[in-house]
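# sequence and predicted structure, then a few things I'm wondering about:
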Amino acid sequence: MLSTNLKYLRKQQNLTQVQLAEKLEIKRSLIGAYEEGRAEPKLATLVKMAQVFGLSVDELINPDLPNAQKAGGANRQPNVKVLSITVDNQDRENIELVPYKASAGYLNGYADPEFMEELPKFRLPMIQAPGTYRAFEIKGDSMLPIPSGTVIVGRYVERWQDVKDGTPCIVVSLQEGIVFKRIYQQKQETLRLHSDNPSYEPYEVGFEDIVELWEAKAYISTTFPMAEISLDKLTALVLDLQQEMKKIKSK
């Protein structure tokens, strides 16, 4: 139960009730109440607890957490597995859109049903594969040729280690917020994030900082790409330009 697990985890990390309360931004008396089973934390506090201890909410409320941790070992991957979703009048999951302006709020409200209910929602009939999907508006030029303002539709990833290297993903992390990158697995419990724009250097994010991972499955953009010029056409243009330059010089 949560009261036992919370006390166990706090002692595992050598935290006092005061120190844990500061990390959770709540009163110390609440920690005592939670550990004694006299009160239950709100969902937002529960999610923050899971993040502090590097667990999913499911694992945090596991009735036999000490034994589960011993069995799982120290190198298990701490994925957050609880999602707040919305459904339409036919009980089908919506695709919630997280506009760029709502990115900061999403880090605090991704597990809050009320926050999710306020986001714009839509469906894409062409996406038939099972799973939970969410859409994020991206900003910046780090993933060119996909332009700033594009909406990336991603499928929620429960097991990060199953994602192949080089897969484009939306990464939601405490360190960087919401970013769109290609991810590569690292041995030291980190993901290495790469931009398609070579002007940006790769960097690493630790598993403990990652809140969610969404594998990119589609994108929506109001900017149309420029038509590519074939090598033959480019050669012809260069020859025409050279001919024009010769004519100008001969005059």
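Alright, I've got the coordinates.

# drop to CA atoms for contacts and neighbour counts, all remaining ones
OK.

# nearest residue to residue 53 in space, please, no chain neighbours.
The shortest distance from residue 53 to any non-neighbouring residue, by CA to CA, 6 or more residues apart in numbering, is to residue 9 (7.2 Å).

# tell me the secondary structure at the one you found.
helix (DSSP: H, G, I helix; E, B strand; the rest coil).

# for this structure, which strand is longest?
Assignment by DSSP state E gives strand 210-220 as the longest strand of the chain.

# and that one, which residues are buried?
Judged by neighbour count using 16 or more other CA atoms under 10 Å, the buried positions of strand 210-220 are 210-216.

# ok, back up a step: do I have it right that the residue nearest to residue 53 meets residue 50?
No: judged on CA atoms under 8 Å, residue 9 makes no contact with residue 50 at a distance of 10.3 Å.

# which stretches in the stretch 151-251 of the chain count as helices?
231-250 (DSSP state H, counting those that start in this stretch).

# adding another structure so you can compare the two:
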Amino acid sequence: MEVIMTLGETLRKNRRAKNLTLQNVGEAVGLPYQSVQRWETDKAIPNAVQLTVLAKLFGISVDELLSEDFVMGDIKGILPFGSHLTINLPLITVANRTQLLNTFTNYDSVKSLNETFPVTTGIVPVQDNYVVIEIGSDIMEPKLSSGTKVLAEPISQENFPEEHGGVYAVLYNKKFAVRRIVNNDIAEHGKLFLNADNTKYDPIVVEATSIRAMWKVLRVVDAVVF
């Protein structure tokens, strides 16, 4: 009987075959080793850019990492690779952010916004707890202009201290910011430093105790965010 491995098991098998540590892989993709550990235990999945880096690191193709037969372990709500289906996800717009700020209690609160946006699955499957976020200003130009819609995944509170380097939507106090995490000092000093890609805007410092939610931006609706 053929054994079908999860994506996490496939990643772990290839890492060990190359005699690489979790730290080695984390450094290659620009993430802490804990993120790689989450991938290998099927608690999270790498995005398209990360899959490309991983495949190159292991000396194989992305197709060898992902096949139509792979399964995703205990991760719920993921559409199978190769399905190319469309899923309607909650849409956080500039107009409904105030409603979200006033009613947010947990990540399921986004479903009460009553606005959705259709997203077609691609190389990375889409989970049903992802959201689509509308960029509301020129703060992340030139890569993300005002009106651009991006796909984002929720980050659990225990993983807030691990996140850095990418673009994130952060809900804190009564504010909603889409910025790049350049310095995550939550673990040591309880602070998160957020930068705008547009240099005319100053960085902001967020107290960890005020953070109510965080989403990692994965890609523009039809293109990967680098």
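Alright, I've got the coordinates. Being a predicted model, the structure only gives us computed values, none of them experimental.

# ok, back up a step: and which of the buried residues of strand 210-220 of the first structure is nearest residue 98 of the first structure?
Each of these was scored against residue 98 of the first structure by CA to CA, and residue 214 proved nearest at 12.7 Å.

# OK, contacts around the closest one?
Counting by CA atoms under 8 Å, 6 or more residues apart in numbering, residue 214 of the first structure makes contact with 133-134, 154-157, 169-171.

# let's see it at 6 Å
Under the criterion of CA atoms under 6 Å, 6 or more residues apart in numbering, the neighbours of residue 214 of the first structure are 154-157, 169-170.

# by neighbours, which of those wins?
residue 170 (26 neighbours; other CA atoms under 10 Å).

# wait, that residue touches residue 180, no?
Yes: Residue 170 of the first structure is within contact range of residue 180, at 4.6 Å (criterion: CA atoms under 6 Å).

# just to revisit the earlier point, dump the contacts of residue 214 of the first structure to CSV, plus distance to residue 240 of the first structure.
Output for the contacts of residue 214 of the first structure, formatted as CSV (distance: CA to CA, whole Å):
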residue, distance to residue 240 of the first structure
154, 46
155, 49
156, 52
157, 52
169, 44
170, 45
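
# ok, those residues in the second structure: which stay?
Retained contacts for these in the second structure, judged by both residues aligned by TM-score structural alignment, their matches' CA atoms under 6 Å, are 154-157, 169-170.

# out of those, who's nearest residue 139 of the first structure?
Looking across those and measuring by CA to CA, the closest to residue 139 of the first structure is residue 170, at 12.2 Å.

# measure that closest one to residue 249 of the first structure for me?
Separation of residue 170 of the first structure from residue 249 of the first structure (CA to CA, to the nearest Å): 55 Å.

# same thing with residue 188 of the first structure?
Residue 188 of the first structure is 64 Å from residue 249 of the first structure, by CA to CA.

# same check, this time on residue 6 of the first structure
From residue 6 of the first structure over to residue 249 of the first structure (counting by CA to CA), the distance is 84 Å.

# same thing with residue 45 of the first structure?
76 Å.

# quick one: which of these two has more around it?
residue 45 (14 against 7).

# in what helix or strand does the more buried one lie?
helix 43-53 (DSSP states H and E).

# beyond that helix, next helix or strand please.
Following helix 43-53 of the first structure in sequence, per DSSP H and E, is helix 57-60.

# quick one: distance of that following helix to the chain centre.
19 Å (CA atoms, centre = their mean, to the nearest Å).

# which bit of the second structure covers that helix?
Against the second structure, there is no aligned range for helix 57-60 of the first structure (TM-score structural alignment).

# list the contacts of residue 189 of the first structure.
Contacts of residue 189 of the first structure (CA under 6 Å, 6+ apart): residue 207.

# and the aligned partner of it in the second structure, how far from residue 184 of the second structure?
The alignment partner of residue 189 of the first structure in the second structure, by TM-score structural alignment, is residue 190. Separation of residue 190 of the second structure from residue 184 of the second structure (CA to CA): 9 Å.

# equivalent analysis for residue 55 of the second structure, please.
Counting by CA to CA, the gap from residue 55 of the second structure to residue 184 of the second structure is 28 Å.

# can you pick out the residue with more neighbours from these two?
residue 184 (21 against 18).

# show me the contacts for the more buried one.
Per CA under 6 Å, 6+ apart, neighbours of residue 184 of the second structure: residue 192.

# how near is it to residue 56 of the second structure?
28 Å.

# what is the helix holding residue 45 of the first structure packed up against?
Contact here means 3 or more CA pairs under 6 Å, 6 or more residues apart in numbering; DSSP states H and E; on that basis helix 43-53 of the first structure packs against no helix or strand.

# what angle do it and strand 210-220 make?
On the basis of axes from the mean of the first three to the mean of the last three CA atoms, to 10 degrees, helix 43-53 of the first structure is oriented at 110 degrees to strand 210-220.

# with residue 203 of the first structure as the reference, measure out to the residue nearest to residue 53 of the first structure.
30 Å.
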